[in-house]
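J.: With the input below, show me the fold.
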Amino acid sequence: MFYAEMDNSAANTARDSGASLLIGHASNDASIAVNSLVLVSSVDYARQICGAGSQLARMVGAYRKTDPFGELYVIAVPESTGAAATVALTVTGEATETGTVNVYTGRTRVQAPVTSGDDAAAVAVSIKDAVNANPDLPFTATSEAGVVTLTARHKGLYGNEIPVTLNYYGFGGGEVLPAGVNITVA
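T.: Alright, predicted model coming up:
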């Protein structure tokens, strides 16, 4: 036989989680002081002082999804030397139907509209415009002659680890390339 008694009167689910620290890169033109501890109260404030689309601003955004009220500090470190990573999306063909190209950069989906009759260059411009319309992405985009070049916002090896995919959810998720359009990611 076993008997236990519990007193839950001191139990509290609203405990302080303690302070957290994120270390990463800010944009080159950011106002945050490099190598200094800075209290960040919101995602908007992180975008303001670190730069929209910067590694630190996106890290704060991801953190705040799990802990919206906790005490959070960031330290901006100098950017690595070297070149920024690039990803090329090569578009071929002409669209024979209207549709959407779904490009995923990291976990963020960007949708580029395609109209029947669009050639490779027009589809590439649509993708470039859709990527550049979202300042929180880790890439900027340019297009020329049917090739979209995504360039990481920060130099160094970091950008090589950001996944770029097309139509992640496929046919079952309603994500297919418009007929006549082909895109390769390299």
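
J.: C-alpha only now, for contacts and for neighbours.
T.: Will do.

J.: got a list of what R109 touches?
T.: By C-alpha atoms under 8 Å, 6 or more residues apart in numbering, the contact set of R109 is 102-103.

J.: Distance check, it against I49.
T.: Taking C-alpha to C-alpha, to the nearest Å as the measure, R109 falls 25 Å from I49.

J.: Ok, N102 next?
T.: Distance from N102 to I49, by C-alpha to C-alpha: 30 Å.

J.: this one as well, want them side by side:
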Amino acid sequence: MTSVAIRPEQLQGVIAAALGDKARSVTVALDEVTVVVPAQAYLEAMQMLRDHAQCRFEQLIDLCGIDYSTYGDVGTDGARYAVVSHLLSVSLNQRVRVKVFCPDDDFPVVASVAELWNSANWYEREAFDLFGIVFDGHNDLRRILTDYGFIGHPFRKDFPLSGHVEMRYDPELRRVVYEPVTIEPREITPRIIREDKYGGLH
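T.: Okay, here's the model as predicted:
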């Protein structure tokens, strides 16, 4: 039987007490609890969230990378890359978001939580593939969405929208070949038509 969910402010207190100094902050916004933990305490904090009697987050339902590189444009400073996880406790009917920032922008690394939740395996591979975040301790960290020879990480904000290479099948060579991108990058601004009878419409 599923428990009645406690209020977000109560869960905030429970998590803050359970993690202690392993949490940088525990906040509530839009009825959701978000925990920020330092990279060096990430794995231990995640295990505590799974195992603590008042937390019991048995399921990791999502994990993704974030690139904050353009946040400086709006006056926000800090590390460039973060990993965000969403945990669910079926037994206690509660959810939490966990955020950890990678300390090194040039080589973003955080611990893998795939040993705690099997579902993290492919999520971490995806964050590695798309953002270049390395998950220390992952037993099979390789690309999962892009091609084997792909160069770069396409969800980084400095990755060009057109990419670096394009692929086509060459009938003479009878194989796929990679070539430099031939598309000219450009911005397309939609044209707004204000003519009263445009296209015969009244």
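
J.: Can you give me the TM-score here?
T.: Superposed pair, TM-score by TM-score structural alignment, normalised by the length of structure 1: 0.23. Supporting alignment: 59 aligned residues with a C-alpha RMSD of 3.6 Å.

J.: thinking again about what came up before, give me the more crowded residue out of N102 and I49 of structure 1.
T.: N102 (24 against 19; other C-alpha atoms under 10 Å).

J.: Need the three-state assignment for that one.
T.: Recorded secondary structure, N102 of structure 1: strand (DSSP: H, G, I helix; E, B strand; the rest coil).

J.: doesn't T108 make contact with it?
T.: No: if you go by C-alpha atoms under 8 Å, N102 of structure 1 and T108 don't touch, sitting 10.0 Å apart.

J.: Now do the shared contacts for the two.
T.: Between them, N102 of structure 1 and T108 share no contacting residue under C-alpha under 8 Å, 6+ apart.

J.: Isn't L60 of structure 2 up against L88?
T.: Yes: here L60 of structure 2 reaches L88: they are 6.3 Å apart, a contact under C-alpha under 8 Å.

J.: if you count what's nearby, which of these two comes out ahead?
T.: When neighbours are counted by other C-alpha under 10 Å, L60 comes out ahead of the other of L60 of structure 2 and L88, with 23 against 20.

J.: The closest residue to that one other than its chain neighbours: neighbour count?
T.: Among residues not flanking L60 of structure 2 along the chain, L87 sits closest, at 4.6 Å (C-alpha to C-alpha, 6 or more residues apart in numbering). For L87 of structure 2, the neighbour count with other C-alpha under 10 Å is 22.

J.: ok, and L87 of structure 2, which helix or strand is that part of?
T.: Per DSSP states H and E: L87 of structure 2 is located in strand 81-89.

J.: got it, and R47 of structure 1?
T.: Using DSSP H and E, the element containing R47 of structure 1 is helix 43-50.

J.: Can you name the secondary structure element that comes next after whichever strand or helix holds E124 of structure 2?
T.: Using DSSP H and E, E124 of structure 2 falls within helix 120-131. Downstream of helix 120-131 of structure 2, the first helix or strand assigned by DSSP H and E is strand 134-136.

J.: Show me what the helix holding R47 of structure 1 is packed up against.
T.: helix 55-66 (3 or more C-alpha pairs under 8 Å, 6 or more residues apart in numbering; DSSP states H and E).

J.: how big is the angle separating the helix it packs on from helix 43-50?
T.: Angle of helix 55-66 of structure 1 versus helix 43-50, following axes from the mean of the first three to the mean of the last three C-alpha atoms, to 10 degrees, is 170 degrees.

J.: Which neighbouring elements make contact with the following helix or strand past helix 55-66 of structure 1?
T.: Downstream of helix 55-66 of structure 1, the next assigned helix or strand under DSSP H and E is strand 72-76. Applying 3+ C-alpha pairs under 8 Å, 6+ apart, we find strand 72-76 of structure 1 packed against strand 20-24, strand 37-39.

J.: The longest one to helix 43-50, inter-axis angle?
T.: Between the axes of strand 20-24 of structure 1 and helix 43-50, defined by the same axes, to 10 degrees, the angle is 40 degrees.

J.: Buried residues in strand 20-24 of structure 1, which are they?
T.: Buried positions in strand 20-24 of structure 1, judged by neighbour count with 16 or more other C-alpha atoms under 10 Å: 22, 24.

J.: what's the answer for the shortest one, then?
T.: Taking 16+ other C-alpha under 10 Å as the basis for neighbour counts, the residues of strand 37-39 of structure 1 that come out buried are 38-39.

J.: so what does that strand touch, helix or strand wise?
T.: strand 72-76.

J.: go with 10 Å
T.: strand 20-24, helix 43-50, strand 72-76 (3 or more C-alpha pairs under 10 Å, 6 or more residues apart in numbering; DSSP states H and E).
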